[in-house]
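In: the sequence and its predicted three-dimensional model are supplied below.
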Amino acid sequence: MIRKVKFSLKYKFVVAISVLLLLTMGFYLSYALNIFKEDKAADVYSIALTNSISVAERTKLLINEDTNLLNSLKDSESGDDIGQKMQTMASTHDEILGVECLVNNENYLSAKNNKKLAELTGNDEEKILDQAHGAFEWMKSIPTGATRVEMAAVTGFPSHFTIIKALEQNLKCALHISYEKLMPLMNETLNYGTYILTGSGKVFFKLNNINVPKDLKKIVTDQAVVDIEQGVKKFDDNGVAVIRAFSKVPGLELISITEIEESKAFLASSLLIQKSLFFGILILSVAVIVGILFTKRMTKNVQTLFEATTQMSQGNFDVNPSAEGNDEIGALTDSFIDMKDKILMFMDEMKEKARIESELKVAQLVQNSFFPKHAMVKSTFSFDGRYMPASECSGDWWGYFEQGPIVTMIVCDATGHGVPAALITAAAHSCISTLRIDSEKTYISPKVVLEKLNKVVCSMNSEILMTAFVLEINEEKGEIKYSNASHMNPFLIHKINDEYTKEGVDPLIGNNGARVGEKITSSYEETSMPITKGDRIVMFSDGLTEMEVEGKAWGQRNFLKSVLKGCHREASGLLNAILEDFGEHRKNAPLQDDITLITVSFEGQRVIIEDKNAKTDDSLYVISKLTNQENLEFLTGNKINHLIGHNTLDLKREIRLVEVLESKKEFYLPDYIDDSYKKQSWNLVSNFKIPAVLKEMGQKFNDDFTEAIKADVLKLVAEELLSNAFYHSNGDQAERGKEILLTPDREVEFLFAVSNENVIVSVKGPTGFSSREKLINSICRAYKEKAPLDGSGGAGLGLYMVYEKSNQFWVINGGPNAGQIICVFEKFNRYKKAKERVTSFHYMAKEIRS
């Protein structure tokens, strides 16, 4: 599913450019404005401090001018002389309003500048300057050598300040000066305010029209102002930040203050930030517009590509997007068109490949029909074969045809594998099919088979050749005859002293002729030899022994060891044993060549059933080629207790087991299930315990099941056998669905066992079976009707299912108080083989030993 475009590439480019520009501008403004602000702060602090120091120094100079006038009084010879000098001082200095002196702390003198007082007050009313209205008390208290400045010391005088100084111990004077004296301190600084404070926190003089803070005491008592002579500090005046520079006037309790609000001091910075923001917005707007115009062309090509891919995803390959320019987008567009063309070409190739694969599958199915479907069991021998193609079609083939008591077997191996080799094998199969028809009229010997096959392959004018081996088995004469066309020499293994060893191995190496298809004039010879009970023949193609895994071939030595190890089995068992060993070597690696393996085992005379109406009652066992239903009909008409399916996994072992068990007077389960089995047993007295037992069984043995043996089938069989054992424990009187409780001496015994070859389900109940005939009839009836008998519970329907699902169905009737059913599931390596297996039926009426 194609996701919906929520944020186009064009806008992503614009946003990316905008963010980058904003970050760059933000960094620049932050850096530049910070430097500007720091520089501005240094400038503001410097100007304020410089101004404050300047005012303090000028104040000191101005006041010192008048203070020096007082010093002239020290040289006076008498009080009159002092008075005279005081009057001259008052009248000649326009800024002086009056002078007071205290001689010997008793004689008080004063002088006024009446002209200046009248000028300042605007009237001619005489102003009083005496002890009561002047600075008499301050003069009396001032220590010798000290100088003091006071404001408005004389009552009634216009605005003035007073300098009080103890010139000598017996001479103390006070000089009253108009504030016009300090007018030179006035400046035109626009943004800075300057004023002078007394040590008590009062305004001594304002140099310009500013609003003086209300809490002046906080300024003069600030620790920084107290500790140092001059400096700059930022104050908080009721939430307003004020930069305040201070400088103390030397020798006087006066402090020069220069201040400015921080917002006004940095007004230029604020204006610069504001204008920078406006400029940044302008630049950003221009960048966005340019970005849109720039990306429009680029995203147009991308949009074209997107629409083309969308159409391709919908199956429309008739799209040819175009892009302007020689940039990466243009190259990507060309690459897209090239990719589209290659996809179309690839799709055509895939269609062709799919067609070929489909035809190969059909060819594989056709070729599979060329091979025998089942093992062949005859009266004195049996054989089985397996082929494994390295690709879809095989270059190997094997088959057989019968000529009365004679069976002729052929194994072929064409050069290479795959379709060309498979065509040669198809010709071989066709040739043998024709010979099969001809054999109905005349005997066809092994060398004739090779000669006919050679002519067919030569007539195809193919460069592919074929090796072949023909084996003829004559049951009546007890001999074999063979002819070889350069095929791998089969092995004939004899049984010596009841064992199979390498001394008994006899390779069939006689009369080795030219390969089939090499030349049309090739002729072949044949060799005959007797065969005895217990002999084994193994025919194979070179793909088996030459199979390499991790650089190491299996080889004839390992192959022969595997053959000797499995020779105690009959044909099918021997075949599976060899393939199991080969599988361990192969480790699921892909085959490098086609593989064919055929095994033949020779045994004593056996009864083979191929007709359900056949009659035979005197045999211990029979081998059946019938279906399961036909076998039941055969058992109904015969008193045979042991019927063995011809395609059992190990015919010899099953026959031997019948012979051993029938030779004993009583049935003892360990004779059947030895210590090589992994097993678990349960004893049940309630049918309600069955689900828990089955769950425990599944958990414990889960890893032991195979592809051919389904866990659900095993549970179904076990549940049916256990339920039947409980249901029939009381003479068929129990009601299904309700709990059935048994006494400990009549418990149901359940055993589940697993080996490398079999899985076994065994249930022993407290009641036996009425008879063999009734048992077979009930199963046979269920086979036909597929429904339970009215009024009789299951009446064979459950046993019919168990019999059908099992590979071996054993019934041991131990009399009225004991009955046991054993179901065997053989571990075929393919599910198809297990499904085709004809179920073996075994019945024994014996006492069951616990």
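Out: Sure thing, it's come through. Numbering: from 1, shown residues only.
In: only C-alpha atoms for contact and neighbour calcs from this point on.
Out: Fine.
In: any idea how far stretch 118-135 is from the chain center?
Out: 104 Å (CA atoms, centre = their mean, to the nearest Å).
In: now the end-to-end length of that stretch.
Out: 21 Å (CA to CA, to the nearest Å).
In: just stretch 88-104 next, same as before
Out: The first residue of stretch 88-104 is 22 Å away from its last residue (CA to CA).
In: next up, a second structure to put side by side with the first:
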Amino acid sequence: MNTQLLLRPIRFPLKLKLISLFSLVLLTSLAAYAHYALTRFIEDKSAYIFSSVQSVAASQAQAINQVINESKRTLDILAFTTDAEQSRKIFENIPALIDYRVYDSDRKKFVTGIADQSGLLRSELTKDSIDLKVNQIINNHAFHKQGLKILYLFPNKPIVTLVYDRNNMIQLAQLSLNEVLASHDNSIRSYLFAPDSMPLTENDATTAQDLYKVVESSFLNVNLKQGVAEDEIDTSISLVGFKGLNSQYPLSITVIEKSKAYSVADQLIKNSYIFAVFLLSIAIIIGILFSRSLTRSLEVLFEGTQKFVLGDFSSRVDVKSKDEIGALSDSFNFMGKRIVEFMEQMKEKVRLEREVEVAKLVQDSFFPDAEGSIGNNTFSAFYAPASECGGDWWGHIEINDKTIFFIADATGHGVPAALITATANCALHTLEEVLKTNHQLGDRPDLILSWFNKAICGAGKQLYMTMLCVVVDNKNNKLIWSNAAHNPAMILSGKVLQPKRSDLIPLLSKPSAHLGKDSDSTFEMDSMDFNPKDLLILFTDGITENTNDQSQAYGDRKFHQSIIESKHESLTLWREGIITKALDFSGGAPSDDDVTLVLCQLGVADSPKDIEHISESTVISRLDPRSAINYLCNNPQIDHLVGFNSPVLEQELQAVLPPLLEFDFNWTGSAVGSFREAIDQYLNSQEFPGWFESPKDYLTLIGDELVTNALSPTSSIVSVNLSLSSQTIRIEVSDNQGHFDKGTLLHAFKRAYDQQSPKIDGRGAGLGLYLVYQSTNQIWININKNNSTKVTCILEATKRYKNFKGRVTSFHFQQENQ
């Protein structure tokens, strides 16, 4: 045997699986953690950045507000200061003030003027530019209103002009906001806009316009005083922060590019990926080292199994690890040792089983046929051992006008009990020879039991048997019996049409010892008269002591009732009914004891009928195949011809096919060569335990002949299905034509046997179907007119060729759409 066929190719080694699993788990964990941590980090960083941008804008606006308010208070102080030196000192204490003037309305001239030259220089202003704007204010009478006004006179300059009209005196101050704009992070750009959207910082006009549109759409249009928005500024995505205090103060706007704001976060993410790759690399290296130590031990175990496959069960593996694999190797070595021991035991067991099988075949030869007649009596018997060999036994002999029936039950069952039955059978044959010269012994069942007792005692100690011996004197219509501790037989009058339990008369005797107890034991003899057609019932206690799944015994009452309820003109069906009720009670579970039942109808015809009518379309047959076909041809009303010795007699009489779970073989086609190739390949791969010989030849013959007969020149398609079980083999062949009818098929059978010549139209003589009929146990033909013809053949498992060939083939015909 090529052991490589038993091994699947290793495409994904365990080592690689472990490394992949280890890496996958780590990578998944890292990815999940990184996703969670980075998501939280980005969320927190985003909140921080947005808050920072907003905070810068707010702090800038707050600083502007503080500068303006401080400058207002300074103007109040300067308004009441008349000393020029004192006024200059107050002016210099306010860094934001770069120019201060007082205009006297009555005298039409400036009475005070203070300037910060360095501040003007930083603000890129000159005295002349300020004079120009101030003169415009003085000449514009619209400004001549009491109170403070905030003006923005210089575009693109962070300069705020405060104008305070105090009756005949007007204060004018220029405030520089450069210090405010320069007080935060350089990465954040600051912008100021006058309330009328005029930019107060130097920047590109397009940029200023874009900024104001963002602020206007995001905040001003919805009456928000502050916020942060994300938008595209100067071709880059930026964060825009806004803060506005009131309608007179400048709008403070801060801008930072998003890429710069998130630069630290991006760097952290990049570093995290690098660290994850580093960890994964370390993990793979560790996984390789770990998997090597693990898979090496498994490789040793695998090599050990390879040797097991080759049949070397003495091989042992050497694994030093102190883990589960080490324990597994110890178990493997122990298993190898036990297998060797079990193989030796199995050899012995097989030898014993073969011997038991031979013993069973030998024991089966001890029993007469299950159906038949002797003298003027007809009998039907059932026997089922609890194991391969049983301890029940029954038999009969005929001497002159007398028939002697025996039924016995050895203690226990199995091989020891079977040895006792062998002794009893030998004693029977010896007795039969003795009776040929000693006719008087045939009238003394008590002496016959003594004969058997001495034989059983001579077989050995502690071997016991119960036995009932009944002598049927057909000439005088008299029963004489003697009982050695066996269940008493019963007699049921044939004159009672509807019997009751009280009509069952037991053949009672005084208590006596078992056979084999004492070689000097004596037995009592009793007698009674009988009438023709009376029924004699012999049985063993395996029926009455049969139990169900609740450990309840079947008992005498149910047994007696089954005899009454199963009464039938057919002795076979009567016996079948009694046994079926007993088996139904136990739920089909195996019996703990051997079961034997013998029904004997006294004083009837010398031989049973070849055909026993059950209904208009159903008969029980004892005919040979040729006679059965002639009978079916001459009696077209018969659709079900059932073999009398069918093991499923009751089901066949009800026209019930054996149950089917599923088919094991399927073929559909129109070429017989293709079918032969497929069925041969399938059958050669199957084993058939429980058969006297392999049924392959029978199945090949049946399938081949059925397919050949089903194919027609008109392109018919044939389907073949086959199922195997421990009890039966079932083969079904169906076509898609349905051209046959019952008469055509039956006469094809008959012509094939009589003439063995083909029909003129080339469709064959039907010889193949006749061979099928001879080679199967049940044949079912179902015709759906003009649609299909299906032939189902069933073979019943048996270990004896005699039983197979002695089985009368059952024929069932069913037709649809007539």
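Out: Thanks, I have the structure now. Remember, predicted model here, so these are calculated numbers, not experimental data.
In: can you pull the contacts of the nearest residue to Arg772 of structure 1 once chain neighbours are set aside?
Out: Sequence neighbours aside, Tyr843 is the residue nearest to Arg772 of structure 1 in space, at 7.3 Å (criterion: CA to CA, 6 or more residues apart in numbering). Residues in contact with Tyr843 of structure 1 (CA atoms under 8 Å, 6 or more residues apart in numbering) are Asn641, His642, Arg772, Trp810, Val811, Ile812, Asn813.
In: what is the lengthiest helix in structure 2 packed up against?
Out: What stands out as the longest helix in structure 2, according to DSSP state H, is helix 14-79. Applying 3 or more CA pairs under 8 Å, 6 or more residues apart in numbering; DSSP states H and E, one finds that helix 14-79 of structure 2 contacts helix 84-92, strand 169-176, helix 178-181, strand 226-233, strand 236-243, strand 251-257, helix 263-309.
In: now do the helices in the stretch 701-850 of structure 1.
Out: Under the criterion DSSP state H, counting those that start in this stretch, the stretch 701-850 of structure 1 contains helices at 711-727, 772-785, 797-805, 831-836.
In: of the ones you listed, which approaches Lys378 of structure 1 most closely?
Out: helix 831-836 (18.5 Å; CA to CA).
In: buried residues, that closest one. List them.
Out: Lys833, Ala834, Lys835 (16 or more other CA atoms under 10 Å).
In: next: stretch 287-300 of structure 2.
Out: Gly287, Ile288, Ser291, Arg292, Leu294, Thr295, Ser297, Leu298, Val300.
In: and what of stretch 1-15 of structure 1?
Out: Buried residues in stretch 1-15 of structure 1, counting neighbours by 16+ other CA under 10 Å, are found at Leu9, Lys10, Tyr11, Phe13, Val14.
In: which residue lines up with the residue nearest to Arg772 of structure 1 in structure 2?
Out: Here Tyr843 of structure 1 stays unmatched in structure 2, going by TM-score structural alignment.
In: distance of Tyr843 of structure 1 from Glu773 of structure 1?
Out: According to CA to CA, Tyr843 of structure 1 stands 10 Å off from Glu773 of structure 1.
In: overlap in contacts, those two.
Out: With CA under 8 Å, 6+ apart, Tyr843 of structure 1 and Glu773 have no common neighbours.
In: next up, the contacts around Ala146 of structure 1.
Out: Residues near Ala146 of structure 1 by CA under 8 Å, 6+ apart: Lys165, Ala166, Leu167.
In: what's the counterpart of the last one in structure 2?
Out: What it means is Leu167 of structure 1. Alignment note: Leu167 of structure 1 maps to Asp165 in structure 2; criterion TM-score structural alignment.
In: ok, the residue of structure 2 positioned farthest from its centre to Gly764 of structure 2 distance?
Out: Most distant residue from the mean C-alpha position of structure 2: Arg107, 110.5 Å away (CA atoms, centre = their mean). Applying CA to CA, the value for Arg107 of structure 2 to Gly764 of structure 2 is 148 Å.
In: cool, Phe452 of structure 2 as well?
Out: 60 Å.
In: settle it for me: which of the two has more neighbours?
Out: Phe452 (23 against 17; other CA atoms under 10 Å).
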